[in-house]
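K.L.:
Based on what follows, work out the 3D shape:
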Amino acid sequence: MAMTSTKISGFAITGAGVAAAYALSSLWPVAGALTVAVVLGIVAGSTPLLTDEHRQAVARLTKRLLRAGVVLLGLQLAVPAVLALGAGTLAAVVVTVAVTFLGTLILGRLVGVRRGLAVLVATGFSICGASAIAAMEGVVEREDEDVATAVALVTCYGSLALGVLPLLAHVFGLDATRTGSWAGISVHEVAQVVAAAGPAGAAAVAIAIVVKLSRVVLLAPVVALVGAAERTRRGGHTPLVPLFVLGFLAMVAIRGTGLVPAFALDVAKTASTLLLAGALFGLGCAVRLGSLLRGGGRALLLGLLSTLLVLATGFGTLTAFT
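P.N.:
The predicted structure is shown next:
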């Protein structure tokens, strides 16, 4: 009976956190419900409001929500639309993701950031922000604070990029297609991509979203590769390919059949965001604000350098390949 009560409290706490995240994110859409959820989790976890039993209940729920949310994320990927971008743009996306991911890992080592945090920042900045961080945190060895720090950096520097990129696009004389492609290949979160491409018009936004989703396609192979590397480091104690990654790929394949109705895709998109928001709220609850702030300077430097890297690489690859 006590276990059932604890489960109910875990659902209730997480549900309240997600509801509050959605309400607050409506006031600042650029941040998004996922970012607000992890911030609220940190606030809740840093106060005496949650008992140890409550924290354990939320933690048990977190992993299930996370994996289910990542699996449903696969239904957002329309492979034909991605392929329609053309070989040049797709090559630019692959090179940009690879250079940003590997470059951020190297930069993390140079500035003295923990390996787990560097991997999470590299994943979020190179692929798709908080969603990618949520997917990666389950396969890499990291501290609880690393997840919250990585999400905070994505929000901070993604917001900076959405202001800087339109200005640079104007200075460079880029048309709507180029501006949209650069936003999609370089800016971190989907909402931030839309905001960055918005000043160039609706056509730029449409291109930006498709280019952004082409980066999301690379989430599964990157997580699988890191999982394999972690398996080697830990002596074979982690799955070679996590089951939720296979589920993500299965959903991509199902979406590719064209048989899933539009309303079901809309429901899946909302459900994925809700599940990931719940997972990030739970991850935030495990964080202690004091320990999160102690390593802030080096993390901020890594976020800045990674943002400059993805912007420069994205512009360079698009110029070279398209």
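K.L.:
alpha carbons only for contacts and neighbour counts from here, please
P.N.:
Fine.
K.L.:
which stretches of the stretch 1-150 of the chain form helices?
P.N.:
2-25, 32-45, 52-73, 79-83, 87-111, 115-123, 129-136, 144-172 (DSSP state H, counting those that start in this stretch).
K.L.:
Buried residues, the shortest one. List them.
P.N.:
The neighbour-count check on helix 79-83 (16 or more other C-alpha atoms under 10 Å) flags 79, 82 as buried.
K.L.:
again, but for the last one
P.N.:
Neighbour-count burial for helix 144-172, with 16+ other C-alpha under 10 Å as criterion, is recorded at 144-155, 157-162, 165-166, 169.
K.L.:
next one: the second one
P.N.:
Residues of helix 32-45 classed as buried: 32-45 (neighbour count, 16+ other C-alpha under 10 Å).
K.L.:
now the other sequence, so there's something to compare against:
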Amino acid sequence: MNQSHYIGRFAPTPSGFLHFGSLVAALASWLDARAVGGRWLLRMEDIDPPREAPGAQAAILKTLESYGLEWDGEVVYQHDRHDAYAEVIERLFRQGLAYACTCSRKQLEGYSGIYPGLCRNLCHARDDAAIRIRVPELTYRFTDRVQGDFEQHLGRDVGDFVIQRRDGLYAYQLAVVLDDAWQGVTDVVRGADLLDNTPRQLYLQELLGLAQPRYLHVPLITQPDGHKLGKSYRSAPLPAEQATPLILRALRALGQGTDPAMVASTPAEVLRHAAAHWDADAIPRSLTLPEAQLR
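P.N.:
So this is what the prediction gives:
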């Protein structure tokens, strides 16, 4: 890709502090952009205030700075983008592509997370209802730069999905698609836990006439007991004083070669070296770290 055309982004959710798994995803995204002279944007995905941890936003910014992961331009906050989300939902509703759904969680038990279309043709009022998008009975496919070919039949595997929650909060699927397009993102590098979200986003991009970025889903950090390393499970915040060794550890997790002598280097020096030698083809599809490396 032409260097001037690459725009990447990191979009953390402030429901907790950055942990080692977050670092792996952020580092991969930053290196993939910097290796080709591209831009790297930062977007705070703060569309779910009830789940936001106090102080998390400031801590995320401080951690990224202490680890040398500098971003381009101003930080974008999704709470400033509500008008754009509302406008698109209104358009989809007028076109008959979205509808109100009053189904409760109890009603949907037993459907394995696949919406059965109970409200699809009932014409409910939008008050006190979720808004769902009608999906086609089609398979959406893409080739991920690490995970390879992936496909999902939206009607059979997902069903009509929510784009605005019953409490009025906007759903991730809609917000991420609109914001990536608005920011001109060409390459999405993120964790593999979002791999199966991508076909829904491809559909929304097609429906709204938006460009499709390239995707690279880095492996999740899996522990020996099978649990994913994350905010809710033994996910210690990243200590600023351990920036260099943790960046080196994250590089090894991404399949990148490291020089043991660089443990005495600054984060900026390690990142410059890593960007000059970045090899996305070396990233493994999956990764289990030994217990000792999780501490």
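K.L.:
Quick TM-score on the pair, please.
P.N.:
In this superposition the chains share a TM-score of 0.23, using TM-score structural alignment, normalised by the length of the second structure; 126 aligned residues with a C-alpha RMSD of 7.0 Å.
K.L.:
and the buried residues of helix 32-45 of the first structure as CSV, adding distance to Leu66 of the first structure?
P.N.:
As requested, the buried residues of helix 32-45 of the first structure are exported to CSV (distance: C-alpha to C-alpha, whole Å):
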residue, distance to Leu66 of the first structure
Gly32, 17
Ala33, 14
Leu34, 12
Thr35, 14
Val36, 16
Ala37, 13
Val38, 13
Val39, 17
Leu40, 17
Gly41, 15
Ile42, 17
Val43, 20
Ala44, 19
Gly45, 18
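K.L.:
Helices along the stretch 51-200 of the second structure, start to end?
P.N.:
Under DSSP H, counting those that start in this stretch, the stretch 51-200 of the second structure gives helices at 56-66, 82-94, 105-108, 154-157, 172-182, 198-208.
K.L.:
okay, those in TSV with mean neighbour count and distance to Thr143 of the second structure next?
P.N.:
Formatted as TSV, these follow (neighbours: other C-alpha atoms under 10 Å; distance: least, C-alpha to C-alpha, whole Å):
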stretch	mean neighbour count	distance to Thr143 of the second structure
helix 56-66	17	30
helix 82-94	14	28
helix 105-108	10	32
helix 154-157	18	17
helix 172-182	19	18
helix 198-208	18	11
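K.L.:
Can you lay out the ones you listed as CSV showing distance to Ala274 of the second structure?
P.N.:
Listed next are the helices of the stretch 51-200 of the second structure as CSV, based on distance: least, C-alpha to C-alpha, whole Å:
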stretch, distance to Ala274 of the second structure
helix 56-66, 16
helix 82-94, 37
helix 105-108, 46
helix 154-157, 39
helix 172-182, 26
helix 198-208, 28
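K.L.:
Ile133 of the second structure: which of those helices is closest?
P.N.:
Distance to Ile133 of the second structure, taken as C-alpha to C-alpha, is lowest for helix 82-94 among the helices of the stretch 51-200 of the second structure, at 8.0 Å.
K.L.:
Let me know the angle separating that closest one from helix 172-182.
P.N.:
110 degrees (axes from the mean of the first three to the mean of the last three C-alpha atoms, to 10 degrees).
K.L.:
who does helix 82-94 of the second structure touch, helix- and strand-wise?
P.N.:
Where contact means 3 or more C-alpha pairs under 8 Å, 6 or more residues apart in numbering; DSSP states H and E, helix 82-94 of the second structure is packed against strand 98-101, helix 172-182.
K.L.:
Mind doing that once more with 7 Å?
P.N.:
Judged by 3 or more C-alpha pairs under 7 Å, 6 or more residues apart in numbering; DSSP states H and E, helix 82-94 of the second structure has no packing partners among the helices and strands.
K.L.:
what does it rub up against?
P.N.:
With C-alpha atoms under 7 Å, 6 or more residues apart in numbering as the contact definition, helix 82-94 of the second structure has outside contacts at 98-99, 175.
K.L.:
and of these, the nearest to Leu41 of the second structure?
P.N.:
Checking these one by one against Leu41 of the second structure (C-alpha to C-alpha), the nearest turns out to be Ala175, at 15.9 Å.
K.L.:
For that closest one, list the residues it contacts.
P.N.:
Contact partners of Ala175 of the second structure, counting by C-alpha under 7 Å, 6+ apart, are Tyr85.
K.L.:
go again using 6 Å as the cut-off
P.N.:
Applying C-alpha atoms under 6 Å, 6 or more residues apart in numbering to Ala175 of the second structure gives no contacts.
K.L.:
Distance of Val111 of the first structure relative to Glu145 of the first structure?
P.N.:
For Val111 of the first structure, the distance to Glu145 of the first structure equals 18 Å [C-alpha to C-alpha, to the nearest Å].
K.L.:
what's the answer for Gly314 of the first structure, then?
P.N.:
Taking C-alpha to C-alpha as the measure, Gly314 of the first structure falls 29 Å from Glu145 of the first structure.
K.L.:
Ser131 of the first structure now?
P.N.:
Relative to Glu145 of the first structure, and taking C-alpha to C-alpha, Ser131 of the first structure is found at 17 Å.
K.L.:
now Gly278 of the first structure
P.N.:
17 Å.
K.L.:
got the angle for the helix or strand containing Ile254 of the first structure vs helix 52-73?
P.N.:
Here Ile254 of the first structure sits within helix 243-256, counting by DSSP states H and E. Interaxial angle, helix 243-256 of the first structure versus helix 52-73 (the same axes, to 10 degrees): 30 degrees.
K.L.:
After helix 243-256 of the first structure, which helix or strand is next? Please name it.
P.N.:
Assigned by DSSP H and E, the successor of helix 243-256 of the first structure is helix 262-285.
K.L.:
from the chain's centre, how far out does that following helix sit?
P.N.:
12 Å (C-alpha atoms, centre = their mean, to the nearest Å).
K.L.:
buried stuff in it?
P.N.:
268-269, 271-285.
K.L.:
count of residues packed around Ala23 of the first structure?
P.N.:
Residues lying near Ala23 of the first structure (other C-alpha atoms under 10 Å) number 13.
K.L.:
Would you quantify the distance from it to Val190 of the first structure?
P.N.:
19 Å.
K.L.:
Name the nearest residue to Ala26 of the second structure, sequence neighbours excluded.
P.N.:
Phe10 (6.1 Å; C-alpha to C-alpha, 6 or more residues apart in numbering).
K.L.:
Please look at the one you found and Met44 and confirm they touch.
P.N.:
No. The pair Phe10 of the second structure / Met44 is not scored as a contact, 8.4 Å apart, by C-alpha atoms under 6 Å.
K.L.:
okay, those two: which has more neighbours?
P.N.:
Phe10 (22 against 18).
K.L.:
Thanks again, I'm all set now.
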